[in-house]
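Need the 3D shape of this:
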Amino acid sequence: MTAAATNLYLSVDQVALRYNVSKDSIWRWKRKGDFPAPVKLGGTTTRWRLADIEQWEVELACGFVASLSFEPDALMGR
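Prediction:
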């Protein structure tokens, strides 16, 4: 992650576009605790730190890979 990425903030529209989902889906994920919390920048301005989203993506991918079980014999048809 670059220094620039740590300072980038995304709107709910940008986050929804990133995952090709609705804005309601983003808010639902956040309410369920399945998604990083946004940052209040004042007033009604809410943004997500790109660095937080990227970290969540890494953790999600690592969790998926860890959940896979590879059995070498099964892969070799034994």
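
Only C-alpha atoms from now on, for both contacts and neighbour counts.
Noted.

and W48, that one's in a strand?
Yes - note on W48: a strand contains this position according to DSSP: H, G, I helix; E, B strand; the rest coil.

any chance you could map the helices in this structure?
For the chain, the helices defined by DSSP state H cover 3-6, 12-19, 23-32, 50-67, 72-75.

Pull out the buried positions in the first one.
In other words, helix 3-6. Using 16 or more other C-alpha atoms under 10 Å as the test for burial, helix 3-6 gives no buried residues.

structure for this one too, so we can compare:
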Amino acid sequence: MANHIKLITAQGGIDMVTNIHSTANQQPDKTLHSDRLLRWSEVQPTVSICRSHAHQLAAKGLFPRPRKLVPGGRASAWVESEIMEWVQQRIASSVDGEGAA
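All right, here's what the predicted structure looks like:
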């Protein structure tokens, strides 16, 4: 018997996913979203800096670089795991007294 899971998308829509594998004895997968591509509207609330500052930091190698969604296209997105790692580094450096980048 298949399990149906309701997922809320980033745009607020609802997707139904069929899970044909039993998950009764499995631990949750904590890496499920580690490689999602995030648009700036999802990145900005997490990092709390403006887009232009993020691009300045990325040019200096101090912030994750965005990836083009289509070769030669204009749209870009950031890898979620890289953004979360940057946030954790900011937290660690502020605790260690280094301050923000």
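
Of the helices of the first structure, which is nearest K40 of the first structure?
Between K40 of the first structure and the helices of the first structure, the tightest spacing by C-alpha to C-alpha is seen for helix 12-19, at 12.2 Å.

distance from the closest one to the second structure after superposition?
Plainly put, helix 12-19 of the first structure ends up 2.4 Å away from its match in the second structure on average once the two are laid over each other (mean C-alpha distance after the TM-score superposition for the first structure).

For the residue nearest the centre of the second structure, which residues are in contact?
For the second structure, the residue whose C-alpha lies nearest the mean C-alpha position (C-alpha atoms, centre = their mean) is E80; its distance is 2.0 Å. Contact criterion C-alpha atoms under 8 Å, 6 or more residues apart in numbering gives 33-38 as the residues in contact with E80 of the second structure.

for S22 of the first structure, same thing?
Residues A16 are the ones in contact with S22 of the first structure under the rule C-alpha under 8 Å, 6+ apart.

Now do the counterpart of it in the second structure against Q56 of the second structure, distance only.
Alignment of S22 of the first structure against the second structure is given by TM-score structural alignment, with C50 as its counterpart. Remark: distance between C50 of the second structure and Q56 of the second structure (C-alpha to C-alpha, to the nearest Å) = 10 Å.
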